[in-house]
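1. Sequence plus predicted model, see below.
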Amino acid sequence: MVNFPNEGDIIMLNLSPTKGNVRSGFRPCIVLSDSRFNKVLGLSIVAPITNQKKGYPFEVQLRDGMKTTGVILTDHLCSVDLKSRMFKIVESAPTSLLDECREYVFSFMGGEDV
């Protein structure tokens, strides 16, 4: 039985295989989807995390004091089947960080600007 992550969990996950300009490989990601969604469907919507900060408008800086470092790429969302991929829960992000990520996603999906 899979122990599904909760929203705001930072997980290590292999995003390969991918094509094009999509982040791949074994990397940290933040889970943005609600826990109920994750458990019922066996899927999670995640945003990859990178240490290669480029200053793009949708990058969200991880907070000081977290185990994971870098920026969250909220414009690189992936829906992943966690029943078929190996993953490890590393830590849980503060609610303020999860909220900030969701605000960016909402804004580029046609909601209000951040």
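-> That came through, no problem.

2. C-alpha only now, for contacts and for neighbours.
-> Fine.

3. and the longest helix along the chain, what does it pack onto?
-> Identified as the longest helix of the chain according to DSSP state H is helix 95-108. Using 3 or more Cα pairs under 8 Å, 6 or more residues apart in numbering; DSSP states H and E as the contact criterion, the elements in contact with helix 95-108 are strand 59-61.

4. here's the one I want to compare it with:
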Amino acid sequence: MGITSKVKGYPFEVALPKGLEIEGVILSDQIKNLDYTAREIAYICDAPDDLLVNVQKNVLALVG
């Protein structure tokens, strides 16, 4: 799933709470398989549990 700072109000956007090191929304309808090593992805912060629950609900609605 991607994270973007460009909030467009799409139904599957999940807003990141204020106070995190990153701002924007999670695009929970853009499920991706990434090679974290090849992409040189870095850990930024922990996501609150309620945020993860909202993302999981959206994913389940899509893939059921």
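-> Great, that's in hand. Quick caveat: nothing in here was measured; it's all calculated off a predicted structure.

5. rewinding a little: and the longest helix of the first structure, which stretch of the second structure?
-> Matched against the second structure by TM-score structural alignment, helix 95-108 of the first structure falls on residues 49-62.

6. Would you pull up how far that stretch lies from the middle of the chain?
-> 9 Å (Cα atoms, centre = their mean, to the nearest Å).

7. again, but for stretch 39-54 of the second structure
-> Here the centre of mass of C-alpha atoms in stretch 39-54 of the second structure, compared against the chain's by Cα atoms, centre = their mean, lies 7 Å away.

8. Against Lys88 of the first structure, how distant is Phe26 of the first structure?
-> 11 Å (Cα to Cα, to the nearest Å).

9. any common contacting residues for the two?
-> Common contacts of Phe26 of the first structure and Lys88 (Cα atoms under 8 Å, 6 or more residues apart in numbering): 12-13.

10. Quick one: the strands in the first structure, in order.
-> 9-14, 26-31, 43-50, 59-61, 71-73, 78-81, 87-92 (DSSP state E).

11. could those strands be laid out in CSV, adding mean neighbour count and distance to Ser107 of the first structure?
-> Listed next are these as CSV, based on neighbours: other Cα atoms under 10 Å; distance: least, Cα to Cα, whole Å:
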stretch, mean neighbour count, distance to Ser107 of the first structure
strand 9-14, 21, 22
strand 26-31, 24, 18
strand 43-50, 23, 15
strand 59-61, 20, 13
strand 71-73, 23, 14
strand 78-81, 16, 17
strand 87-92, 17, 24
